[in-house]
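Enquirer: prediction below, plus the sequence it came from.
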Amino acid sequence: MPDDVEVRRTLSEPAARQLANATKTRAQWSGITPRWLVSFLPWVPVEAGIYRLNRVKDTEGVSDVECSPSRDRDSDLPETFVDYETAPREYFLNAVTTVLDVQTRVSDLYNQPYDQIQEQLRLLIEKVKERQESELIYNGDYGILTNAAPFMKISTRRGPPTPDDMDELIARVWKEPAFFLSHPRAIAAFGRECTRRGVPPPTINLFGTPFLTWRGIPLVPSDKLKIAESADGGGTSTILLLRTGEKKQGVVGLFQPGVPGEVTPSLSVRFMGINRKAIASYLISLYCSSAILTPDALGVLENVEVGHYHEYT
C-alpha cells in the first residue's frame, strides 16, 4: 500500500451501542382499558362483605285501610302504611383473585431500573381490574346485565342502533338516567346511523375525555360488553342505560374498605411466603359486587348490529 494513502476507520454504530445505556420503558400491555364503568358507578362501602337490599313489598308502596271517623267529615284521612319485603336479598362481595409467583433469583439480580416484583404486581393488578369490570356486567350472581328485569329489555328493529331505539331506552329509564354503556363498535354504529339521518350526536368532556351523547346522556364505551360475531364479519351486541346512586334508587357498586393488605379500596396484596424452590408468592384479591336497587334503574337494548369488523381495521 502506498505510504501517501490515508486509511480512516471509525467505530461502527453496532459496536458503539454496546457501551450505550438504553432508555427502557415499563412493560406495555394493550389490554389495559379506561374501565369507565368502574369510574361512573357510585361505590357504596359495606360491612362484613354483606349488603342487604330492602324493598317495598308491593309496587304501589301503600296499602289503604278503612277511614277513621272524624268530627269534620271533610278532613277524614285514610290510615296507610308501607309494607316491606320480609326476605330481602343480600349481596355478598365476591373476590377476583390471582397469585403471583416470582423466582427470587430474578428479583435479586435483575431489579434495575425497574423492581421486578412491583412490575409484575402492577400488571397483574391491571388484569384483575379488567376482570372486575367484566364481572360487574356478566357475573352470574351480581352482574348488572344478568340481573336486568325482563320488562326492561327491548330489541332493535333489526339493524344498527337508531335514535328511535335510544329514545325508547330512555323512555324505559326515564327517571334521571345517568349514562349509556356499550361496546365501542356499537357506539360507532350509532354514530354512523345518526350522521346518515343528519343528527350527529354532540360531544361532552368528562374526566378530561370526550364522550358522544344522546339527549345529553353520555355514551360510555366498554369492550367488556360482548359481541356475538357472525360468519360474515358482522355481529350484534347490547346497549345498557343506567340510573345510578343510592339516593336515586339506581345501580351501585359495592366494596369493603380496610381489607388486610389493602393497596387501593377493596384490593389487597399479601405476601404468602417463599417455598423450598425459592419461589416467592403474592396473593392479589379484589372484592366487589353490584346491586340494582329498583328494577327500572337499568334498561337493555338487545340485538344491536355493530357492523362488519373490516370497518374498524
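Expert: Sure, I can see it. Small disclaimer: the values here were computed from a predicted structure and weren't measured. Numbering: from 1, shown residues only.

Enquirer: from here on, just use CA atoms for contacts and neighbour counts.
Expert: Fine.

Enquirer: just the endpoints, please. Distance across stretch 289-299?
Expert: Length of stretch 289-299, first residue to last, Cα to Cα, to the nearest Å: 19 Å.

Enquirer: show me where the stretch 101-250 of the chain has its helices.
Expert: 104-109, 116-138, 163-172, 184-196 (DSSP state H, counting those that start in this stretch).

Enquirer: hmm, who's touching the third one?
Expert: By Cα atoms under 8 Å, 6 or more residues apart in numbering, the surrounding residues in contact with helix 163-172 are 152, 154, 156, 177, 190, 194, 214, 241, 296, 299-301.

Enquirer: ok, now how distant is residue 127 from residue 35?
Expert: On the measure of Cα to Cα, residue 127 and residue 35 end up 11 Å apart.

Enquirer: so those two - more neighbours on which side?
Expert: Between residue 127 and residue 35, counted using other Cα atoms under 10 Å, the more crowded position is residue 35 (18 against 15).

Enquirer: got a list of what that one touches?
Expert: For residue 35, the contact set (Cα under 8 Å, 6+ apart) comprises 130, 133, 222.

Enquirer: filter the residues you listed down to the buried ones and express that as a PyMOL selection.
Expert: Remark: buried members of these, expressed as a PyMOL selection using 16 or more other Cα atoms under 10 Å:
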select buried, resi 130+133+222
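
Enquirer: next, the one to line up against it:
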Amino acid sequence: MNLPAEPVAADHAPAHTVLGDSAARQLANATKTTPILATVTPRWLTHLLQWLPVEAGVYRLNRVRNPQDVKVLCAKRDESELPATFVDYEEQPHEYFLSALSTVLDVHTRVSDLYSSPHDQIKEQLRLTIETIKEKQENELINNPDYGLLASVHPDQIVYPLTGAPTPDDLDELLVRVWKEPAFFLTHPLAIAAFGRECTRRGVPPPTVSLFGSQFLTWRGIPLIPSDKVPVADGKTKILLLRVGEKRQGVVGLFQPGLPGEQSPGLSVRFMGINRHAIASYLISLYCSLAVQSDDALAVLEDVEIGKYHDYPDTYK
C-alpha cells in the first residue's frame, strides 16, 4: 500500500545551487584598455606654432641692423635727385642649435612574445614613451634656458600687472607690446581661471572661440591657450603673448627633417638590436628648438597672482 508522501517542511527544502559572479567571470573576457598616461596634455603650443625644417641642425637668424636708419623720402616733383639709402645687416647673427630629447626603451622579448594580445606590448611601450617625450618638448619650448619662450623675451617686452590678479587692462598692455598680428596668449590654466573671475567681476565676461574642437576664452578676439608647463611659484605665474609664423617675423619652431626611422617631424624611433639577455632596445629621439625672429613678436606679463596657496596646494609642489 502506497502512503502519500509527507509534506517537506520549508526549512528542510533542498538548497538551490547557482553559479556565482566570481566563478562566472573566469570564463569571460574583460575589455582591456590601452594604458592610460595621466600626464598627457593637449600640447596646444606645438599645434599652434609654425615648424621650419633645419637640415644642418643650425638656424641662423639674420636681422637688419639699425632698421630706423633705412630712409625713404618723398621727393618734390621738380627735384632731379633721388634719395639714396641702404639696408645693413647684423655682422654676427644669432644661431639656434637644435636640442635633442632622447631615451632608450628596453623591452624583454619574452614579454613582447607572450603578452601582446589584445594590445601589442612594444607598440604601447613606444606610444607611452613618445607621449612623454612630447610633453618634455613642450616644457622645453617654454622653459629651456637657451631657447625657451621665457628666456627669449626682450627686456622691453616685460610688463607687470596693475593689481596682481590678471585683468583686461593687463592683457591690453600685452597687446600694445605685440600689436602686429598677435596670435594667442599662453599661460597656466589657473591664470585663465583667475582672468575669467576678474572679467566676471567687472561685468565683461570674455567670449569663447572653438579651436581644434575645444573651447577657449578670448580677449579682444585673441584666444587664451592653457599649458601646465608655464611655471607656477608662490601663487604666481606668467602670461605670454605671441605672434607666430615666418612671414609675420614671429615665433617659429625648428625641427630636423628626414631622420632615419622618422615617426613625425623631428621624431625618430630606431631599433638598436637584441642583446644576449633577450632585451630589445629602441632609441627614441626628438630634435627641436624655437626662434623668436623679432623682439616685438613676444611679450610676457610677470608676477600674475592666481589665488592663495591653500586653494591649490598640489600645484606648488
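Expert: Yep, that arrived. None of the values given here were measured: they were computed from a predicted structure.

Enquirer: returning to what we had before: from the contacts of helix 163-172 of structure 1, pick the one nearest residue 84 of structure 1.
Expert: Proximity of these to residue 84 of structure 1 was ranked by Cα to Cα; the top entry is residue 296 with 18.1 Å.

Enquirer: contact partners for the counterpart of residue 226 of structure 2 in structure 1?
Expert: Residue correspondence, TM-score structural alignment: residue 226 of structure 2 in this structure matches residue 221 in structure 1. By Cα under 8 Å, 6+ apart, the contact list for residue 221 of structure 1 reads 36, 181-184, 187.

Enquirer: Serialize those residues to CSV and add fields for distance to residue 142 of structure 1 and neighbour count.
Expert: What follows is the contacts of residue 221 of structure 1, written out as CSV (distance: Cα to Cα, whole Å; neighbours: other Cα atoms under 10 Å):
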residue, distance to residue 142 of structure 1, neighbour count
36, 18, 14
181, 17, 23
182, 19, 24
183, 20, 22
184, 24, 17
187, 25, 23
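
Enquirer: which of those residues are retained in structure 2?
Expert: Counting by both residues aligned by TM-score structural alignment, their matches' Cα atoms under 8 Å, the members of the contacts of residue 221 of structure 1 that carry over to structure 2 are 36, 181-184, 187.

Enquirer: which of the residues you listed sit farthest apart?
Expert: 36 and 187, at 14.2 Å, using Cα to Cα across these.

Enquirer: distance check, the residue nearest to residue 268 of structure 2 when sequence neighbours are not counted against residue 52 of structure 2.
Expert: Leaving aside its sequence neighbours, residue 268 of structure 2 sits nearest to residue 262 (Cα to Cα, 6 or more residues apart in numbering; 4.1 Å). Between residue 262 of structure 2 and residue 52 of structure 2 the computed distance is 16 Å (Cα to Cα).

Enquirer: which of the two has more residues huddled nearby?
Expert: Between residue 262 of structure 2 and residue 52, residue 52 has the larger neighbour count (other Cα under 10 Å), namely 20 against 17.

Enquirer: about what we covered before: quick check: the residue nearest to residue 268 of structure 2 touching residue 269?
Expert: Yes: applying Cα atoms under 8 Å, one finds residue 262 of structure 2 in contact with residue 269, separated by 6.5 Å.

Enquirer: any idea how far residue 158 of structure 1 is from residue 235 of structure 1?
Expert: Residue 158 of structure 1 is 12 Å from residue 235 of structure 1, where distance means Cα to Cα.

Enquirer: ok so residue 45 of structure 2 is a helix residue?
Expert: Yes: assignment of residue 45 of structure 2 by DSSP: H, G, I helix; E, B strand; the rest coil places it within a helix.

Enquirer: to which residue of structure 1 is it aligned?
Expert: Aligning on TM-score structural alignment places residue 45 of structure 2 opposite residue 37 in structure 1.

Enquirer: swap in residue 308 of structure 2?
Expert: Residue 308 of structure 2 maps onto residue 308 in structure 1, by TM-score structural alignment.

Enquirer: burial of that match, as a residue count?
Expert: Burial of residue 308 of structure 1 is recorded as 17 neighbouring residues (other Cα under 10 Å).

Enquirer: residue 175 of structure 1 -> structure 2?
Expert: Aligned by TM-score structural alignment, residue 175 of structure 1 pairs with residue 180 of structure 2.

Enquirer: show me what contacts the spatially closest residue to its match that is not a sequence neighbour?
Expert: Among residues not flanking residue 180 of structure 2 along the chain, residue 243 sits closest, at 7.5 Å (Cα to Cα, 6+ apart). Contacts for residue 243 of structure 2 (Cα under 8 Å, 6+ apart) come out as 178, 180-184, 249-251, 297-298.

Enquirer: report how many residues lie close to the nearest residue to residue 279 of structure 2 once chain neighbours are set aside.
Expert: The spatial neighbour of residue 279 of structure 2 that comes closest, neighbours along the chain excluded (Cα to Cα, 6+ apart), is residue 108 at 4.5 Å. Neighbourhood size, residue 108 of structure 2 [other Cα under 10 Å]: 16.

Enquirer: can you check residue 178 of structure 2 too?
Expert: 22.

Enquirer: repeat that for the one 3 residues further on.
Expert: Burial of residue 181 of structure 2, expressed as a neighbour count using other Cα under 10 Å, amounts to 14.

Enquirer: try the one 4 residues further on
Expert: Residue 185 of structure 2 is surrounded by 24 other residues when neighbours are defined as other Cα under 10 Å.

Enquirer: wait, it sits on residue 240?
Expert: Yes: with contact defined as Cα under 8 Å, residue 185 of structure 2 and residue 240 form a contacting pair (5.4 Å).

Enquirer: contacts for stretch 101-108 of structure 2 next, please.
Expert: Here stretch 101-108 of structure 2 has contacts from 122, 125-126, 129, 133, 136-137, 278-287, using Cα under 8 Å, 6+ apart.

Enquirer: from these, list the buried ones, please.
Expert: Using 16+ other Cα under 10 Å as the burial test, these include 122, 126, 129, 133, 137, 280-287 as buried.

Enquirer: closest to residue 256 of structure 2 out of those?
Expert: Nearest to residue 256 of structure 2 among these: residue 287, at 5.9 Å, using Cα to Cα.

Enquirer: contacting residues for the closest one?
Expert: By Cα under 8 Å, 6+ apart, the contact set of residue 287 of structure 2 is 98-101, 255-256, 266-267.

Enquirer: before we move on, the earlier item: most neighbours out of the contacts of helix 163-172 of structure 1, which is it?
Expert: When neighbours are taken as other Cα under 10 Å, the top entry among the contacts of helix 163-172 of structure 1 is residue 299 (29 neighbours).
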